[in-house]
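[1] predicted model, plus sequence, below.
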Amino acid sequence: MSVTRAVIRSTGHYLPARVVPNAEFAKTLDTSDDWIVSRSGIERRHFAAEDEYTSDLAIKAARAALDNAGLAADDIDAVIVATSTPDFTFPAVATQVQAGLGMRSGFAFDIQAVCAGFVFALANATGLIMAGQAKRVLVIGAETFSRILDWNDRSTCVLFGDGAGAVILEAQTGTGKNTDRGVLASDLNSDGQYRELLYVDGGVSRTGTAGVLRMQGREVFRHAVEKLATSANSALDKAGLQADDVDWVVPHQANLRIIRGTVQKLGLSMEKVVVTVQDHGNTSAASIPLALSVANAEGRFHPGDVIVTEAIGGGLSWGAVVLRW
């Protein structure tokens, strides 16, 4: 029986020009390169310029994905942007991307699930393709987290960076078996009782301000490893696969210790993990598509490879997607 699969046609990414090494924080905070690296694995990150916005990053990543696919903007039916740092309260960043690319048809919307946003967006884009609502969907994770950081809080401001990554999902015919290329399964979760573990203390309705990020790092870590491993295993089970079938894990790039803990719990080797956190920091919803694009550009993925992506963020919201390259 033939089915419609959502297959990754191409990837693309963009990073702002300004690179901020750990040493820059040591000038104003009681911290050091050794302290940051030992607790997070982060060595540097990129910050957007003052006149550079989330939509700008998203458009540049989108153009890279289009170029890599040999497609034009008019070949895209829908744009989904995962972000927690939009240019405006509304309209959606995705509509700005649509305009920036010169698209005059199709539809565009944002998804807000913080660091898990790209996983949620990928699952939703897959649903649109399988339902026949779109043939090609541009899925983007884009963030300017540097705009919502407390520069006096050394436990958070050293962790985050700005960037954007994009994938083009395309409808292709499959057999319905897990040997098909494309997204094979997803697992999405949230639990609002944990809001205060990771949140921003501002908002349109409550304060009329953007606010800054607040995080209980130890508690987030405690939840992250267990929830990420459980979600990844659940998605693999839905796909009829096991951890031994996995060729690559492309995790949310939040913290190297979380990545290692999750992979260990899955029973996999770090040799199968794409790690970019040292160069990008935590770029929230952008981290997985950034890592996918970087690894793809390096030629790491091969047709038929089984890839697991997983992420957890504020909400708490978390999930995983299993796909075959």
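    Received the coordinates, thanks.

[2] all contacts plus neighbour counts: C-alpha atoms, from now on.
    OK.

[3] T11 reaches R63, doesn't it?
    No: applying C-alpha atoms under 8 Å, one finds T11 not in contact with R63, separated by 9.8 Å.

[4] more crowded one of those two?
    Neighbours per residue (other C-alpha atoms under 10 Å) separate T11 from R63, with T11 holding more: 31 against 22.

[5] list the contacts for that one?
    A64, A65, N68, A69, G165, A166, V167, I168, P289, L292, S293, N296 (C-alpha atoms under 8 Å, 6 or more residues apart in numbering).

[6] relative to R18, how far out is the closest residue to the third one other than its chain neighbours?
    Taking C-alpha to C-alpha, 6 or more residues apart in numbering as the measure, N68 lies nearest to S10, with 6.1 Å between them; neighbours along the chain are not counted. When C-alpha to C-alpha, to the nearest Å is applied, the distance between S10 and R18 equals 26 Å.

[7] take this one as well and set it beside the first:
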Amino acid sequence: MAPDQRHRTPAAVVCGLGGFLPPQVITNDDLGRVLDTSDTWIRSRTGILRRHRAEPGTATSDLAVEAGRRALKSAGRDGEDAVDAVIVATTTPDRICPATAPAVAWRLGLGTVPAFDVGAVCSGFLYALVTARSLLASGAARSVLVIGAETYSAILDPGDRSTLAIFGDGAGAVVVRAGTPDEPGAIGPAVLASDGSGSDLISVPSGGSRDPFRAATGDRADPYFRMQGKQVFRQAVERMSECSRQVAERSGWPVEEVDVLVAHQANLRILQAVADRIGMPRERCHVHLDRVGNTAAASIPLALADAAGEVLRPGHRVVLTAFGGGLTWGAIALTWPDVSPA
């Protein structure tokens, strides 16, 4: 592409931010009363102190609507013409069919805008953000609401301490608009990747077309989220480190000059290992999981909402990175804008 054409191609600029956590809080001690676990065991292995749980009857769309509403308010947008598209990244849609995003757009009063889901598990928000950038670059949209939302409590095995202790529910959202590449908030270089040979490392075995819920499945049916933790740990550290370095290099930023790393909030030891591997001081890696757990596709926008105005300052060089089931992973670089969550 010629330089003048690149100049004319709109960039995606973050202009709104919002997050929402359901009010119910589950502490490590709460889990210890119903499982063979303890606060010490959970803290030492994950760094998590508590997580939020959706009440019975609360669906992913309910969390997504609230986070989306806050992001739109932060961006100063309302009415049917507030945005031109809605993308919801989630592993836990309201139903297998239809997608969750159209209902979210309708409930937000956004009219008949195109709305669709992205399924890339914990990398889903980054995949959705790059998709939004493509809509803006092509001229198909002038602004997009991107939401990461999860109710992982709906798919966790109530007897599996290894997953029940880790995951939480919540939603985070950003509004991106068409702008110029040199604006604060403009999404810069991005890397997305996948490796389907590891698809069984993170999965919900039953419920899809491979193993439908039918009477014939009998005892084989497994509707719960399963994860092979040791292998996932190694892959997560390797992949997030690699793509974080790549986007920093493509931005012309020495890693030591990156101000904040906002990585998928999976596990404190993973976050620390990624920071160590890329040569970044651990204190520059924002940690939010101690208070909310692993919220999968919602974790990066929730961490951004938590960091905005405190850790994140306008002009900061920021790298976002995630790793999830699929296997999928990715990273995005951007310079932080003057934006605060509503």
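    Ah, there it is. In this text the structure is predicted, and so the values were computed from the model without any measurement.

[8] gap between L66 of the first structure and V220 of the first structure?
    For L66 of the first structure, the distance to V220 of the first structure equals 36 Å [C-alpha to C-alpha].

[9] more neighbours: the two, which one.
    Neighbour count, other C-alpha under 10 Å: between L66 of the first structure and V220, L66 has more, with 24 against 18.

[10] counterpart of L145 of the second structure over in the first structure?
    The alignment partner of L145 of the second structure in the first structure, by TM-score structural alignment, is L138.

[11] just among the contacts of T11 of the first structure, which is most surrounded?
    Neighbour max across the contacts of T11 of the first structure (other C-alpha under 10 Å) = G165, 35 neighbours.

[12] doesn't that residue fall inside a helix?
    No: counting by DSSP: H, G, I helix; E, B strand; the rest coil, G165 of the first structure falls outside a helix, being strand.

[13] returning to what we had before: between S10 and R18 of the first structure, which one's more packed in?
    Neighbours per residue, other C-alpha under 10 Å: of S10 of the first structure and R18, the larger number sits with S10, 22 against 12.

[14] tell me if that one really is in a strand.
    Yes: under three-state DSSP, S10 of the first structure falls within a strand.

[15] aligned partner of it in the second structure?
    Correspondence of S10 of the first structure to the second structure, assessed by TM-score structural alignment: G16.

[16] wait, isn't that match in contact with V175?
    Yes: counting by C-alpha under 8 Å, G16 of the second structure does reach V175; the two are 4.7 Å apart.

[17] so what's in contact with the two at the same time?
    By C-alpha under 8 Å, 6+ apart, G16 of the second structure and V175 have these common neighbours: A71, L72, A75.

[18] list the ones among those that fall in helices.
    When helices are assigned by DSSP state H, the members of those inside them are A71, L72.

[19] ok, which stretches of the stretch 151-300 of the second structure are strands?
    170-179, 187-194, 202-203, 226-227, 260-263 (DSSP state E, counting those that start in this stretch).

[20] closest one to G279 of the second structure among the ones you listed?
    strand 260-263 (11.5 Å; C-alpha to C-alpha).

[21] can you show me the helices along the stretch 101-250 of the first structure?
    For the stretch 101-250 of the first structure, the helices defined by DSSP state H, counting those that start in this stretch occupy 117-130, 217-238.

[22] from the contact counts, what lies against the shortest one?
    Counting by 3 or more C-alpha pairs under 8 Å, 6 or more residues apart in numbering; DSSP states H and E, the packing neighbours recorded for helix 117-130 of the first structure are strand 3-14, strand 78-82, strand 107-111, strand 136-144, strand 162-174, strand 182-190, strand 306-313, strand 317-324.

[23] in the first structure, what residue corresponds to A115 of the second structure?
    That one, A115 of the second structure, aligns with A108 by TM-score structural alignment.

[24] give me the neighbour count for the closest residue to its match other than its chain neighbours.
    Excluding the flanking residues, the one nearest A108 of the first structure by C-alpha to C-alpha, 6+ apart is V79, at 4.5 Å. V79 of the first structure: 26 surrounding residues under other C-alpha under 10 Å.

[25] repeat for G19 of the second structure
    Close neighbours of G19 of the second structure, defined as other C-alpha under 10 Å, add up to 30.

[26] against A71 of the second structure, how distant is the nearest residue to it once chain neighbours are set aside?
    Closest residue to G19 of the second structure apart from its sequence neighbours, by C-alpha to C-alpha, 6+ apart: G172 at 4.1 Å. Going from G172 of the second structure to A71 of the second structure by C-alpha to C-alpha gives 8 Å.

[27] what's the overlap in contacts for these two?
    Common contact partners of G172 of the second structure and A71 (C-alpha under 8 Å, 6+ apart): L17, G18, G19.

[28] you'd agree the last one is up against L302?
    Same thing as G19 of the second structure. Yes: between G19 of the second structure and L302 there is a contact at 5.4 Å, judged by C-alpha under 8 Å.
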